[in-house]
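Asker: Dropping the sequence and predicted coords here.
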Amino acid sequence: MSTSKNRALPGLLTGLLVLLHALILAPAASAHVGSSGVIVQKQVGAYRLLVSVQPPDVVPGTAKVTVYVEQGRVAQIGARPVYFRSGDEGAPTHDILTRVENGRYEGDLWLMDSGSSSVELELNGPDGKQTVVVPVMSVATAVRDMPEGTGIGLALMGLLLVVMMITIIGASNADGITKPDQAASAGLGRRRLVGMGAGALVLALLLTGWRSWWTSEVEVYKDQQLYRPTSILTSVAPANGTQRLSIRIDTTGFGQNWQKKRLLSYVLPDHGKLMHTFLVRMPGLDAFAHLHPSRRDSLTYEASIPALPAGRYLLYSDIVFRSGFTETLTDTIDIAGSAPTASAPAPSDPDDSWLVANPMGIKAGAEGVPHLDNNMVVCGKPGASMKLTDGSSMIWMDKPQSVLDAGKLYTLKFAVADAQGKAVALEPYLGMSGHAAILRSDGTVYIHLHPVGTYSMAAEGSFVGRLADTARTFRYPDANQFRDSIDRYVARLNTLPDAEKNKLLMAGMPAMDHKMAVNNMVEFPYAFPRAGHYRIWVQVKRNGQVLTGVFDTEVKEPLL
């Protein structure tokens, strides 16, 4: 809130605080970059659902919940917020969503506190009763200036109220000591002026105190409630014939500000990895790597950088905490570059993958210039195809139009065919049928997608376990024992053959089951948050090899 606007509000009364408080908060994303909200697509029992949860502008505030029932007979859907801290015992009863049209239900759900939270959906109907848990981060993420017109209107209202109050105090002071039959006199006017002066002084003191309190509340909000991503310190250094990436979490300020604190010993593996790091070279977005740094200690993660060309890279690292809180840590690094050689060291993680492709072809400052990415027609709709490193092709299926609309929910479908055009079977990659990373050309939007949606499977598992826990307050286990047990689990996974590893991962993530009717396809639900040019990396596995397809698309603001 700007100082000039603070000066414009000296006459506001306490009754207007709720409106003012609501106007200074605005939504943003915490777990990813530039993509607010959570999208979930999954099968639960006889129901196939597509769920969208948009976080509130205000905490306390309301989240918008939309549920599309794609399959199954539903009579009623209830929704309630569940916080990790208080669990099922501290959660309210379900609010019933409104049926807007066939198969579509909507409702507003109050999130009353900041922290790691989830939305529990309860479905009832002829096809049975089922429960779905959607992890949602309930955090204040921005400060919004009050609109100028609103500030002027409230200031005028406050000034009018102050003038009226001073007048009433002055009149009461004069009339209170005047007998009914006493004639008007010059002294009466003086008493009224004295009363008005005293009233004005008292009101000035009250309003000065109120302003001081409000300014203090704004500062507390900015310093302690406003979400700030955890800072990291990254470095690249030569090591054993390759380049070593080090990501160190910056703990500066942890002791002075509770909002900055993270329980760093309580990081959970998400589909078998403690950290997923994506590197993308700017400005062409032509070099890409998906790495899984190993944990050296509670603060430091390390990975070998593969044979990537030299340049400046954007870094996005996803981590999940025991509470279900997810974060994307970001930075920019410079890589000296190296050419692939037969004697190059093996990757530091067996599931690391990378690709060097053609540049996106968008010059700096020309993000608004239209371009087309379709080079084929699939079933009468625009599509795109790309040759993969093993000779097969990946095809973007069922693309509704060449240029997509921002804010519209899409299911992005991709299929793989061999050199003869025949469908080929895909293998699980880290316990699921595929991964995708989407990046806007300027790096301001990033998302790590899975077939079940935009959320973390580890976060979902954390909340499902918390709902089953009857304790009102969660008690963390010993930090050293927890960290050591997680490190042993991750190290063991890395030694297992792919089939055994995927079987173990899928058993630990039953809620992410998202089987495709055809085993050469993978799909991802997503809504592009704003207009621009985007690059999509789609990763699948075939014959033990991770294959990466690259697709570009333009997104425009929808016509009103």
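Answerer: It's in.

Asker: make it CA atoms for all contacts and neighbour counts henceforth
Answerer: OK.

Asker: For the nearest residue to residue 527 once chain neighbours are set aside, give me its contacts.
Answerer: Sequence neighbours aside, residue 409 is the residue nearest to residue 527 in space, at 4.5 Å (criterion: CA to CA, 6 or more residues apart in numbering). Going by CA atoms under 8 Å, 6 or more residues apart in numbering, residue 409 touches 525-528.

Asker: And residue 226, by the same measure?
Answerer: 139-142, 259 are the contacts of residue 226 under CA under 8 Å, 6+ apart.

Asker: what residues are up against residue 294?
Answerer: Here residue 294 is in contact with 274-275, 301-303, 349 (CA under 8 Å, 6+ apart).

Asker: Check those against residue 318 and report the nearest one.
Answerer: Closest to residue 318 out of the contacts of residue 294 is residue 275 (5.7 Å), distances taken as CA to CA.

Asker: Could you measure from that closest one over to residue 68?
Answerer: As for residue 275, its distance to residue 68 is 32 Å (criterion: CA to CA, to the nearest Å).

Asker: These two: who's more crowded?
Answerer: The neighbour comparison of residue 275 against residue 68 (other CA atoms under 10 Å) goes to residue 275, with 23 against 17.

Asker: so the more buried one touches residue 269, yeah?
Answerer: Yes. Residue 275 is within contact range of residue 269, at 7.3 Å (criterion: CA atoms under 8 Å).

Asker: Helix or strand: which one has residue 132?
Answerer: Taking DSSP states H and E as the criterion, residue 132 maps to strand 130-138.

Asker: take a look at this one as well, against the first:
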Amino acid sequence: MKKYLSLILLLLQSVASHAHVGSSGVQMQAQAGVYKVLVSVTPPDVIPGTAQVSVFIENGEPQKVSVRPIYFYSGDKGAPTADPLSPVAGGKGQFQGIVWLMEWGSSSAQITIEGKQGKEELIIPVVAVSTAERSMPKGLGIGLGIVGLLLFLLMITTIGASVSDGLLKPGQSLTAARKRKRWINMGIATVVCSLILYGGSSWWDSWAAEYRQWLYKPLNAKTAVVEADSRRVFQLKIDTTNWDRRLKGSMLSTLIPDHGKIMHTFLVRTPGLDAFAHVHPDRKDSLTFEAALPDLPAGKYLVYSDIVQYSGFAETIVDTLVIDPPKAPAKVLAALSEDDTYITTDPLDAPGRAPMGENVVICGKPGTKTVFKDGSYAIWEGKPDKPLEAGKPYQLNFEIYNPDNSPCFPEPYLGMLGHAVVMRSDGSVYIHLHPSGSYSVAAEQSFESRISDTAHVAKWPKPDVFRDSIDRHLAKLAAMPTVDREIFLMQEMGMYKVTESGMTGMEHGTRISFPYSFPKSGRYRIFLQIKRNEKVLTGAFDVKVADPATL
């Protein structure tokens, strides 16, 4: 088992992609004026590179859609001109194209829609980092090497001939002096060409070394369960060993809250994915974060912690954690934050075999329902025995019902009407979804502020002052009554506006939709979270995803 977990951790660290894990594509569902828009951006794994952009406009009459990159460092003033997206033949309201991402770091794609209903813009955060190195095919390398050697010899012989054979008149033969001059010039040419090749090789090696230095390296952290005041505490300490200050700097002091929390942490027991917790560790210092540990069953857990930098650069910190049985009974639940929650459910490979208890739910699948612990339930629209297709964009639609089968209108939870965590069975894919999409709302807000800023170069705040101001803001949020806090978060994130007649903005109904594209085939578990009667409820669904060629 230890060897198995080591392999999982190695796999997670090798695929840990900036925001989320193993799922680099970004989806956004938004209302841009009268246009209801679904945007999908697939960033490149090498920078500079091209990101694939797809836009689907559900209503209105769009005539032109364009896209341009905006980098946090240079802002709107330093952004290039927009490139048009091409209409998809036979696809009403669908546009596709590419956008070049030239700068490493926090980036975004600004979408401009022009049509009969006017001109609207929206911005979708994109983390632009290099995560791969391209290797030359062996056959091509051998071929280019042979051609290069021939050109090298041809250059030397040509220079030698230019001072000997090339100067002969018809019928003349080379003299000893000219032969000597030819060999001298060929020797000089050999030295000069060799120096040129050496200089080019050194330049290339230097450039490649610099590129490798800028390859994205995920944050490392050590997680543990510690005892504090007769209760168990989850603790995360970020590891700064061998930290390159040029790349990271003081970023940990300039984190910004997302959905009112400085960190979102998910713990999922492996290998069955049969225990799940969503907690929000508080910042104790720049490197240490802590939260009360839920009453989770003992076992090995995959840990995913989401943070967002001031620049809008979102990252997921990955680790594994062993939770042992408590040494003595403790009232752990009383110490949990009202926004923290956990459940246990049936193992992925043994459906229906879940121990009964207060926080136990039974997994469903597409077309079936999952009952929450208060008797309300969710139905995932779809066919239960039909696999989904990898790489295809989906709207994951869930209908919510009260225990008496009447439609249920969920209450806001951390400023959203629903949250979902998607995980592949081996943990190699993890993503935290919202009805707005798979991007960080805090990152979107950062870019909106940056665009309104006319500075050509981003101004970085003083780390200590900024951290203190964020901590005061978080303390103020925590002291608010729940309803006031949720209204504040909804309006702060710009997703909804609260009026006397209710909420406006994104749809508020009994259906919650999450736009997502499963990156690869496999077995997945989806943890759905809503809020009802001021209680956070969590359900679980399983689904199989297949490669398009096998369907």
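Answerer: Yep, it's here. Everything numeric here is computed off the predicted structure, so don't read it as measured data.

Asker: What value does the TM-score take for this pair?
Answerer: Here the TM-score for the pair of chains, by TM-score structural alignment, normalised by the length of the second structure, is 0.88; 518 aligned residues with a CA RMSD of 2.5 Å.

Asker: before we move on, the earlier item: so the strand holding residue 132 of the first structure aligns onto which residues of the second structure?
Answerer: Alignment of strand 130-138 of the first structure against the second structure: residues 120-128, by TM-score structural alignment.

Asker: which residues sit against the matching stretch?
Answerer: Residues outside stretch 120-128 of the second structure that contact it (CA under 8 Å, 6+ apart): 18-19, 26, 28, 32-33, 41, 43-44, 47, 101, 103-114, 312-314, 439-440, 443-444, 447-448.

Asker: from the residues you listed, which would you call buried?
Answerer: Neighbour counting over the contacts of stretch 120-128 of the second structure (16 or more other CA atoms under 10 Å) leaves 18-19, 26, 28, 32-33, 41, 43-44, 47, 101, 103-113, 312-314, 439-440, 443-444, 447-448 as the buried ones.

Asker: Map residue 46 of the first structure onto the second structure.
Answerer: Checking TM-score structural alignment: residue 46 of the first structure goes with residue 34.

Asker: Show me where the second structure has its helices.
Answerer: 2-15, 138-162, 176-213, 245-248, 441-452, 463-479, 482-493 (DSSP state H).

Asker: Provide the aligned range in the first structure for the second one.
Answerer: So the one you mean is helix 138-162 of the second structure. Under TM-score structural alignment, the match for helix 138-162 of the second structure is residues 148-172.

Asker: So which of the contacts of residue 294 of the first structure sit within strands?
Answerer: 301-303 (DSSP state E).

Asker: Just the buried subset of those, please.
Answerer: By 16+ other CA under 10 Å, these give 301-303 as buried.

Asker: All the strands of the stretch 1-150 of the second structure, residue numbers only.
Answerer: With DSSP state E, counting those that start in this stretch as the criterion, the stretch 1-150 of the second structure has strands at 26-32, 35-42, 49-57, 62-71, 83-84, 86-87, 94-101, 105-115, 118-128.

Asker: Export those to CSV and append columns for distance to residue 8 of the second structure.
Answerer: Output for those, formatted as CSV (distance: least, CA to CA, whole Å):
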stretch, distance to residue 8 of the second structure
strand 26-32, 24
strand 35-42, 25
strand 49-57, 29
strand 62-71, 34
strand 83-84, 41
strand 86-87, 41
strand 94-101, 32
strand 105-115, 27
strand 118-128, 24
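
Asker: ok so, going back, the strand holding residue 132 of the first structure against the second structure, how far on average?
Answerer: Following superposition, strand 130-138 of the first structure is found to deviate from the second structure by 0.7 Å on average (mean CA distance after the TM-score superposition for the first structure).

Asker: Need the counterpart of residue 462 of the second structure in the first structure.
Answerer: Here residue 462 of the second structure is matched to residue 478 in the first structure, going by TM-score structural alignment.

Asker: what's the spacing between that match and residue 266 of the first structure?
Answerer: According to CA to CA, residue 478 of the first structure stands 10 Å off from residue 266 of the first structure.

Asker: So the two - more neighbours on which side?
Answerer: With neighbours defined as other CA under 10 Å, residue 478 of the first structure and residue 266 compare such that residue 266 has more, 20 against 10.

Asker: Many thanks, have a good one.
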